[in-house]
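Student: Next comes the sequence, and after it the predicted model I'd like to discuss.
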Amino acid sequence: MTQTTGDTTVPPSRRSGPRGAYAKTEARRAEILKAAFEVFAVSGYRSGSLKDVAEKVGLSQAGLLHHFASKEALLESVLTLRDEESVALTNSLSARGAELLGGMVDLARYNTTVPGLVALYCVLSAEATAEEHPAHQYFKNRYNWTRATLTRAFSDMDDLGQLRAGLPPGAAARQLIALMDGLQVQWLLDNDSVDMPAEIAAFLRVVTTEDFRG
């Protein structure tokens, strides 16, 4: 929802308070999110504390809570930011078939530039297998959405005769997810031994008739 004045449409959040103050607040929130990425990636969610995050940005814990109401809210914002970046890179809300799968190769290539983000995902996804973890439902929903999105892409290719005979689209989707997650762990342990985009492209060439390149 936006508010309109004359010919100008302005999001409500940008109308409350001076432009400079809003920009300063957003910059501070971005700084906190970056620090949270680093803390949670190294220590995990359970061991990484708000105090650790606050110290990285020169705030008291109370000052940090002015921007994020709780540790859970901070984690949610960190995960949401990662998902927004992933969707933008893969164009997964509108792309279909080979275009969407090619976006997964692009995503793997991008991930090689953000090792802290990859580490964060690996640590949190493992921790969140426990039902009491605050990100448990988030990761269940994320895997369900990712699996459905990739199954749709492989189904599109199957309809065009581009999926290898005998391979169900759902199985191809699960295999691709498992490959991407496993490659991330191997890459974190030894960056030089794993070429993630090349490995994913190679898998896609095996299960489809298209010439994906990493």
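Tutor: Sure, I can see it. Numbering: from 1, shown residues only.

Student: can we go C-alpha only for contacts and neighbour counts from here?
Tutor: OK.

Student: quick one: the helices in this structure?
Tutor: Shown for the chain, the helices assigned by DSSP state H span residues 19-47, 50-56, 61-67, 71-90, 97-111, 115-127, 136-159, 169-189, 196-207.

Student: and here's the other structure:
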Amino acid sequence: MARTRDAEQSGAARRGQILAAAMTLFAENGYRGTSLAAVATAAGITRSGVLHHFASKEALLSAVLAERDQQAFDAVEVDREYEGPAVHRALDIVDDLAERNRADPELTRMSHLALFGSADAPDMAHEWSNERIRTYRDNLAGVFEQSAAAGEIRADVDAEAAALLLVGALTGLTELWLRDDSLDMVASVRMLTDLLRRDLTQQAGE
């Protein structure tokens, strides 16, 4: 039993090493510029060792993208309890994600490879990116709708437009920052969320 548990822990640790190596190489060299052999070398194992955990390079990229999102959402504590209007918590998360993007450019570049690297990333990565953006936008729109129904924000707010504005701003500003890291992407995102906090609650009793 102990041996089985040790083997599971060893396998999980090795898988983590592979993901970390792949994340770095994909971010630095792109998908097509990264080979499984290079990932294996960076992880300190053989190519067959990588394939033992991931059946293909595409499967590895899929796992890396999922890990990227998990790390980002864990870092900003998406599921933690909060007080006050739900829309304020949603805007706080947008601010936190901008901070997280700046703090870890490697992870950020990884996700934007899928979003903007059309000549490099496989179809699976574009599908992942489109679904991720769609889900994020829908979740934000749902929060705006619920907050409006609860009287926490103005009733005339266009939830879909507000959600699209936030997702577009965070995505676009992050891409600009990846191209020129002298730009203060975090300050720009915070300016937008502060404006929304004031405007959305202006006629809702706050």
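Tutor: Thanks, I have the structure now. Note that the structure is a prediction, hence the values are computed from the model and not measured.

Student: hang on, the earlier thing: reformat the helices of structure 1 into TSV and put distance to residue 9 of structure 1 and mean neighbour count next to each item.
Tutor: As requested, those are exported to TSV (distance: least, C-alpha to C-alpha, whole Å; neighbours: other C-alpha atoms under 10 Å):
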stretch	distance to residue 9 of structure 1	mean neighbour count
helix 19-47	15	17
helix 50-56	35	18
helix 61-67	26	15
helix 71-90	23	16
helix 97-111	33	20
helix 115-127	34	19
helix 136-159	33	17
helix 169-189	41	17
helix 196-207	41	19
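
Student: need the ones you listed in TSV with distance to residue 4 of structure 1, can you?
Tutor: What follows is the helices of structure 1, written out as TSV (distance: least, C-alpha to C-alpha, whole Å):
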stretch	distance to residue 4 of structure 1
helix 19-47	17
helix 50-56	37
helix 61-67	27
helix 71-90	27
helix 97-111	36
helix 115-127	38
helix 136-159	35
helix 169-189	43
helix 196-207	45
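
Student: Minimum distance to residue 8 of structure 1: which of those helices has it?
Tutor: In this view, the helices of structure 1 are compared for proximity to residue 8 of structure 1 by C-alpha to C-alpha, and helix 19-47 is the closest at 15.4 Å.

Student: Does that closest one pack against any helices or strands, and if so which?
Tutor: For helix 19-47 of structure 1, the elements it packs on are helix 50-56, helix 71-90, helix 115-127, judged by 3 or more C-alpha pairs under 8 Å, 6 or more residues apart in numbering; DSSP states H and E.

Student: now these as a markdown table including distance to residue 24 of structure 1?
Tutor: Listed next are the helices and strands packed on helix 19-47 of structure 1 as a markdown table, based on distance: least, C-alpha to C-alpha, whole Å:
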| stretch | distance to residue 24 of structure 1 |
| --- | --- |
| helix 50-56 | 17 |
| helix 71-90 | 18 |
| helix 115-127 | 24 |
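
Student: Residue 71 of structure 2 matches what in structure 1?
Tutor: Residue 71 of structure 2 maps onto residue 85 in structure 1, with residues paired by TM-score structural alignment.

Student: can you check residue 27 of structure 2 too?
Tutor: Structural correspondence for residue 27 of structure 2 with respect to structure 1 (TM-score structural alignment): residue 41.

Student: my read: its match touches residue 119, true?
Tutor: Yes: between residue 41 of structure 1 and residue 119 there is a contact under C-alpha atoms under 8 Å: 5.2 Å.
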